[in-house]
Structures are given as C-alpha cells and as structure tokens.
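Enquirer: quick check, what structure comes out for this input:
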Amino acid sequence: MNIIEIDNFSLKIKDKVLFDNVSLKIKEHSWLVLTGNIGSGKSTLLRTICKLNKEHYEGVITYKGKNIVDIPMQEHVKNIGYVMQHAINQFVMPTLEEEIIFALENLCLEPQIIDEKLDYALSITNTQEISTKHIHTLSGGERQRAAFAVALAMGSEVLILDEPFANVDKKTRNSLLTLLKDLNNQGVTIIVCDHEHHLYLNYADTFTYLSDGNLELITNPISKNSNVKLYNNTHSEQILRLENISIQQGNKELLNVDDFHIFKGITTLTGDNGTGKTTLLHAISQLKKYDGKIYFNEEKVKKSRKLYKKISTCLQDAFQQFISLMPREEISMQKDIWEHATLWQERLLKEFDLEKELDKSLYYYSGGQRKLIQLMCLLSQKTELLLLDEPFTHLDERACSFIMDWIEENKRLAGQSFIIVSHRLEPLNNRSDYHIEISNNTLHHIKGDNYGKENN
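Expert: As a prediction, the model looks like this:
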C-alpha cells in the first residue's frame, strides 16, 4: 500500500521551475532518502507534503488515498511528523519539555497520556538532561535531538526529516539512525532529505535524486570513507596559544585547558555535541567570557575593533551573519578583500546559478544557497584567521569541494589560517593540516596515521 502519492506535481516559484510533472509513490513502512543539488527544491517538496508551503502548485498529493488539501491541519500534523533543517525554528516554547507538552495539548490529549508520551520521547532520544534547559543554551546537535523528541512524541505514522544530522556528532547520529530503524521496523514510514545519502545505506530501502525538476531513482548508491587523512604532518608556526583557560556553562565547567598550541594552516576541530566546540570559537573571538589567557601571534587577545580585522567567525546559522537581507547589498558592504577574491566570487555565483538571484531576499534562498553566500563573503575578507563553525551544513559534495578549494587558495596565496568545526569530515580529507578533538573537558591534538602530530 502507498501511504503518500505525488501525482503530476509541478511548482514554480517566481520564474524558476522547481518541479515539472513529478510523480512519486512512497510505500507504507518504507524508508526513502531524497538527495539533490543545492536549490533543487528538496526542502520545498517536504514542506509541501507537510502543508507548510504556501506556494501554489499543480497536481495532487495524497495521504492514504486522501488529498492533503482536504485533510484538516490538526489531523495532518498528527499523521506526519516533521523535523526542520534548522531545529531552533521549530520551537515556540523555551524548553524541550514545555514544547512537547504544548504540542500534545494541541492534540487535545488527556494529561496522563501527555505524561506518558513525554517520558517516552525523552527516554528514547536520551534528552532527559536537556529537557528543562532553555533551547537557546543548547548546542546545535542537542537542538537536533530535541527536535527528534518532539516529532517522536506525536506518534506519527510518517516521519519527515530535513537534513537531520547536519550538526550532530557521529555517536549521536548512529544512535538516532538505530532508533529510526527500530521505528521503521515497527511500521513508521521515514522520508529523509540529505546530501550525504551514503549515511543511510544500511537503513533505507529507496534512494532518489532531484535534478532539473525531476526525480530519478538511484539504483546503486555508493558508500564513502568518512575517515580524514591529514595533508600536513609537520608543525608550522604557532598562531594561537591557550593558557590556563577555563570556560563555564552555567554551573558546569565546559573546558579546562592548561597550555595548548594551535598552528598556522587548516585545523579541524571535532568533539561530541555539547563539548564546547562553538563555545571555544566564541572565546577565541571574544564573544564568550573565559578565565585565562589566549595569545594570537604571541599577543594577548583583547576585544577590540583591531581584533576583528585579524580574526573573523563564520556562524553556524547563516541568517545570524547577514546585515542585509539582500545578498547584493551584503556583498557590496565588503571593503578590504583579498586580491584573488573577486575571481572566486564570480566563479561561485556562476557555478551555482546565483548570478541572477542576488537581488532577491535571503528568505527566497535554500539553506545551501544562504550558506554559500555567507561563505563567499567571509572567504573574501582579509583576516589572518577564519573560524568556521559547521561550514558544510546544507552543502552538496560539489559545493563542499569548491569551498575547500577556495580555503586552500587563501592559505597558499595569503597565508590565511582556519579552524574548522565540522561533524562532516569527508570535505576535509587530505585538506586539513591538523586535527584537534575536545574530550574530557580539554583539547587534544590527535596522533596517528589519519591525523596530525601530537601537541608539544
């Protein structure tokens, strides 16, 4: 039996055709993975199925044989659970516990049933410890787990996930994949949109590729090696030194670093969700309070306008980075850029079909397109050190490769250094010089065949 059917679906946003008479049948109890290039319309399709897209479309989408247009929204959200690309946008209440209770109360459930579903959702996603914390204090990965908990509490027959593991560490990702497989075995239909379709090879049964308004079946999905082999195995000059650093998160000590050196070049920073990766970047750029001293090129770091000409930060959420909602205005504000940056900007805009889109609001862009504009602006800027927090989120393989080519060019031509926080390691393979891991509340240079040399 088909639980969802898409028949002759066509959708055009302004002058751009996203879908042209697309048809798709999704079987009950199946697991479908949807992939495709940046801006191809993957998220738009998912939002349309969930009745969250206001754009007019042609064709019919049915749930269990009934046109979704005729299904009341309250009933539809119970049938189909949805985890958005940006988990934070899904929350209307300050904590996970309140969010789940609020969502279940909207279904007019009895208090006892609400309590049971709350306990179940928190337990199965291992989110009890973060359930009463304010959502804005959680890490990106913790927010993603929280969004999972809300969706699972609804007990939906279909679960739709839009890039669910973009900010999630490998351990949590594997745990959630196992959980999803158990739910799938129990009869839940799962639809996932992800650029990294190889993550689902042992879980999903159907893989589709969206391109030029059409869906194609992937008959032979390819597995990829997620290990990172480092390019450089020798130490260069030191760019940062951390001395007796202590960072608190509420009453909890997040990081405690006695004496640690970070070298010029490209450094990958990894660690489990909530270990303090983003917090460390914010401390380096003086956006987070800490005890101790941080030295940049042997000079003690102090919050000043001069510092931001030397160190810049790429935030996880591209929206938070922009001053203007119009990309052309954002680009025109740049003053001090690398000599080679103009050529790279032109290449990016042409290669990813963004030349004609610069006068449209950022709300028109897909997550990947916004990320490309954000990175384009930051990689053009003349700074000695660029801190990148999950720069590959929402990017396909082609875009990741392009961005890493640009990063390497900045390193080669201008001597720029980078610290890159990423749970997605493939783009950094044979590109990163060093690998630092946060574990047990401190920093470690990883030693071994696949990673950099030990910190001296």
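Enquirer: use CA for all of it now, contacts and neighbours both
Expert: OK.
Enquirer: helices or strands next to the strand or helix carrying residue 160 in the packing?
Expert: Assessed by DSSP states H and E, residue 160 sits inside strand 158-162. With contacts defined as 3 or more Cα pairs under 8 Å, 6 or more residues apart in numbering; DSSP states H and E, the packing partners of strand 158-162 are helix 42-49, strand 80-83, strand 189-193.
Enquirer: any idea which helix or strand comes after that strand?
Expert: Using DSSP H and E, the helix or strand that follows strand 158-162 in sequence is helix 170-185.
Enquirer: which residues does that next one contact?
Expert: Helix 170-185 has contacts (Cα atoms under 8 Å, 6 or more residues apart in numbering) with 29, 30, 31, 124, 125, 165, 190, 203, 272, 273, 423.
Enquirer: list the contacts of the fifth one.
Expert: The one in question is residue 125. 145, 146, 148, 149, 176.
Enquirer: for the fourth one, what are its contacts?
Expert: It refers to residue 149. Contacts of residue 149 by Cα under 8 Å, 6+ apart are 100, 121, 122, 124, 125, 127.
Enquirer: if I look at the closest residue to the third one other than its chain neighbours, how far off is residue 378?
Expert: Using Cα to Cα, 6 or more residues apart in numbering and skipping the chain neighbours, the partner closest in space to residue 122 is residue 128 (5.3 Å). As defined by Cα to Cα, to the nearest Å, residue 128 lies at a distance of 38 Å from residue 378.
Enquirer: and these two? Which one has more around it.
Expert: residue 378 (21 against 17; other Cα atoms under 10 Å).
Enquirer: I'd like the structure of this one too, to check against the first:
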Amino acid sequence: MIELQAVTFQQQEKMIFNHVTFAFPAHQLTLVTGDSGSGKSTLFRLIAGFAQLSYQGNILLNGENLATASMKQKAQAVGMVFQNPSQQFTMRTLRKELIFTLENIGLAPVDIQERMNHALALGETTDLADKAINQLSGGEKQRAALTVVLALDAPILLLDEPFASIDPESRVRFIQKLKQLRDQGKTILLSDHDWSGYHEVVDAVVEVTEGQLQFGSLDKLTVDTVFHLQQADTTPFFDFQKVQITRNQRLLVETTSQLQTGITTLTGANGGGKTSLLKAMVQLEKYHGNMFLQGKKIRKKRQLYQTMSLAVQDAAKQFVALTVQEELAFCNNQQPEILTQQQAALAYFNISKNQSLFHLSEGQKKIVQLISMLSLPLDFLLLDEPFAGLDQHACDYFVEWIQQQATQQDFLIVTHRLAPLSGVSQHHLVLAKQTLQVGEQQ
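Expert: Modelled structure (predicted):
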C-alpha cells in the first residue's frame, strides 16, 4: 500500500499538495488523472523519493517510511518511468544502462544476465539493447525506460505517461502486460491523459485536483474513439521525389508522393522513421532525393524557416529562452491579435509569463511550445507528438487553434493519439514498410 499522511508540498509560491491524507490500494492498477500541471508527476516523484523533494508529512510504502533510506533501498522498493524518458538514462546503450542499474542495486553478476534478458523480452526491446539511446525514437525511449524499471522488479511501479509516444498496437500489448504484473502482486500507479484501452484493466481511478486526491469513477474510461476524416477539397502542395532516408545503413523511408493542403495526420510504428521524415523536411536530417514546397525545391537556407518549421517532440529542446515571456517574444510575431491570443492561452492554462520554463511540468512545457509555434506566421507547420502530456481540455484548445490556422496554413501532425484529430484532419497517412501509404479510417 502507498499511504500519504498529511502531506504538504509547495513549489516556489505555488501550493501543489495541501495536507493530503490518502491511501492507494495495494496490488492494484490505479490510473491517476488530472489536468496538465495539476501535480501528477510531482506526486510520483514524492512517492519515489529519488529527487529529495522537501515536504511535510509522511509517505509510507508498504508500511515503511523511506524518506531517509538509501537510493539503493528506494530503487528496490519503487520503480519509476519518467514522463520524459530522455531524463532517465545515464549510459550510452540500453544494455549498458541495465547492467549499470542492476549492479547499483547489488545484484550478483551471475544473476544480471538472466534478469536483463527477461526484462528485454518483457519490454520488447531486445532489438534496441545495443543501439545508442540518443538515436532511438521517442516511443523506443519509453519502451527502453520501461525495460529498466521492469529489470528492477520492484514491488511498486510508478509510470508517468509511459505510453505517450508509443504506437497503438504496442500500447495495447503493454497495458495487458501491466495487467499481468498486477495479477502477480505488483502495485502500479499510472498517469495517462489518453484513457483508451484501460476500461477492462484498471482497478481504480484517482483524480488530482486543487491540491487534493480523490477516487474517481471508472465510468470515465470509455471505449476507444473511432477516428474519421473531415471531407474537404484539397490540392497538392508538397512533393517527395525519390526521397530516401537512412540511419546506420538501415533504410527508414523511401517515397515518391505528395502532401495535400489542409491538416494531415501521420501515424506509424515506433522507430519507423516518422520523426526522421519531419526532420528531413525541414533540412535537419540528411536524405537523398528532392523535396518541393509549392513547386520550389527545398534547400537548407534561413529563408526556409520563414515558410515552414517543426515543433519537436521534446518541448524543452525547442526552447531558446529562460522564461515563458521571453520564449513567446522570440517567435517575433508582435501583431496585436497574436499577442492577445498568447495572453488568453496563458490565462486559460494558468501559466504565468514570468515563470521559468524549466520549473514547468512536461505538459505545461508542451503548452508553451505550442503557443509559441502556432504564433509563427508560416505557410506550413510540422508537429511531432503535439498532444503528448496534454489533458483533454488542452487538446481541444489547441485543435481549435489549429483549425483556425488551417484556413491559411497547412499542417502535418505526427501522433499516436488520434482522438483529438478525429473529424478534424482531412488526410491520414501511415509510414509503413519504409513508405508513405494512405491510412484507413478506424
């Protein structure tokens, strides 16, 4: 059981948790929900105890207070997957990360190989074990982070948005694996803004709201949303001519095709090359062949970024300033209506313009990134997993903004979370078998 006793935590001047007393049931799979920035990630960090956050009250794990325990003791009691998996790794490859982790908890060398192989199989990452972690896709990094946690074999698992960048097929399999781990006696807390696939698996829902925790209704875990396209008259505007993208001598993409005006959703399996394709389109990754925007050959020139740009998957990697206000000013669009829209968005999400970007939650970072990128006066905007870490209200807000912009701007959106774009996107492409294919409505 995970028990909070009169826990109070304040970050800077903001009260995150106020005298919270609550118990999470043992040996159950609990879905933790709440708006972006409500404190879900902070709750997991407090329970895990890895970050040495200063709080009042007590947190008991199976009856023990681990506040003064060693990191080794904590790691043996709790395994945690961070919302941003890039923050989780120390070593160059997953295999080295697993060996390093298991050595640190004192596992005998003779047992490390067996534990590692079991975790790689369970996490479906055997093929990733010796690849450089910084070369993995976002979804592959999430699977790698989950593999490390599974190798620890801790009785309590804290999973913070573990499937945000994982393709739907893998997501279904991993949810079932969590069910199996629960049935084996694990206590699992999982946060996710996408509730699809949980309705037959989750034992309890806990809501984080206004600094408190409360049990929610399982009825909110509805069945999967059907993805359908909006019908519209469109014309080609972007051409791929004999484009090939390779990495480490492996062919990722090979296509001769066109993009149509409007909003296009791009899906595909993790590691299939979607992010590499987007980077190549904005000339940030090498490729063979030619690309044309409105009939003009694309070249790596400064003027290109006045026409098209890419919102990258990890919002923090996009930032060039320290505060929210400085970041939004950097977009260099000072039109009164844009400034008004930016201020309205910050007010809606309760984000101060003076806040440090690096004190924001991952969801709030994504919000600021999207405000900034959608403020740019571009013809074509590429968005890589824009809904990762966002609650439904935030998704609805930005989809409405995208729809407004789509009257004068084209979008290519890579996402595994299709529900926000259902009935909004005019086109669906799938990157499969190294080529772009027309996707089916679901």
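Enquirer: TM-score for the pair, please.
Expert: Aligned and superposed, the two chains score 0.97 in TM-score terms (TM-score structural alignment, normalised by the length of structure 2); 441 aligned residues with a Cα RMSD of 1.4 Å.
Enquirer: residue 331 of structure 1 is nearest to which of the helices and strands packed on strand 158-162 of structure 1?
Expert: Nearest of these to residue 331 of structure 1, taken as Cα to Cα: helix 42-49 at 25.9 Å.
Enquirer: once aligned to structure 2, how far is the closest one on average?
Expert: Compared with structure 2 after fitting, helix 42-49 of structure 1 deviates on average by 0.4 Å (mean Cα distance after the TM-score superposition for structure 1).
Enquirer: give the aligned range of that helix in structure 2.
Expert: On structure 2, the counterpart of helix 42-49 of structure 1 by TM-score structural alignment is residues 40-47.
Enquirer: now do stretch 386-395 of structure 1
Expert: By TM-score structural alignment, stretch 386-395 of structure 1 lines up with residues 381-390 in structure 2.
Enquirer: ok, back up a step: residue 95 of structure 1 versus the residue nearest to residue 122 of structure 1, what's the distance?
Expert: Taking Cα to Cα, one finds residue 128 of structure 1 at 11 Å from residue 95 of structure 1.
Enquirer: give me the longest helix you can find in structure 1.
Expert: Ordering each helix of structure 1 by length in residues (DSSP state H) puts helix 397-414 first.
Enquirer: just checking, what packs against that one?
Expert: Going by 3+ Cα pairs under 8 Å, 6+ apart, helix 397-414 of structure 1 lies up against helix 367-380.
Enquirer: thinking again about what came up before, and the contacts of residue 149 of structure 1, which are buried?
Expert: 100, 121, 122, 125, 127 (16 or more other Cα atoms under 10 Å).
Enquirer: now, which of these sits nearest residue 156 of structure 1?
Expert: residue 121 (12.4 Å).
Enquirer: what do we get in structure 2 for the closest one?
Expert: Under the alignment (TM-score structural alignment), residue 121 of structure 1 pairs with residue 119 in structure 2.
Enquirer: immediately after the helix or strand harbouring its match, which helix or strand?
Expert: Here residue 119 of structure 2 sits within helix 109-122, counting by DSSP H and E. Going down the chain from helix 109-122 of structure 2, the next helix or strand is helix 138-152, by DSSP H and E.
Enquirer: my guess is residue 436 of structure 2 contacts residue 277. True?
Expert: No: if you go by Cα atoms under 8 Å, residue 436 of structure 2 and residue 277 don't touch, sitting 10.3 Å apart.
Enquirer: just how off-centre is stretch 138-148 of structure 1 within its chain?
Expert: On the basis of Cα atoms, centre = their mean, to the nearest Å, stretch 138-148 of structure 1 sits 11 Å off its chain's mean C-alpha point.
Enquirer: repeat that for stretch 38-46 of structure 1.
Expert: So, by Cα atoms, centre = their mean, the centroid of stretch 38-46 of structure 1 is 15 Å from its chain's centroid.
Enquirer: ditto for stretch 210-228 of structure 2
Expert: 18 Å.
Enquirer: equivalent analysis for stretch 302-313 of structure 1, please.
Expert: 26 Å.
Enquirer: tell me which residues touch the nearest residue in space to residue 124 of structure 2 that is not next to it in sequence, please.
Expert: Nearest residue to residue 124 of structure 2, sequence neighbours excluded (Cα to Cα, 6+ apart): residue 143, at 7.5 Å. Applying Cα under 8 Å, 6+ apart to residue 143 of structure 2 gives the contacts 123, 124, 125, 166.
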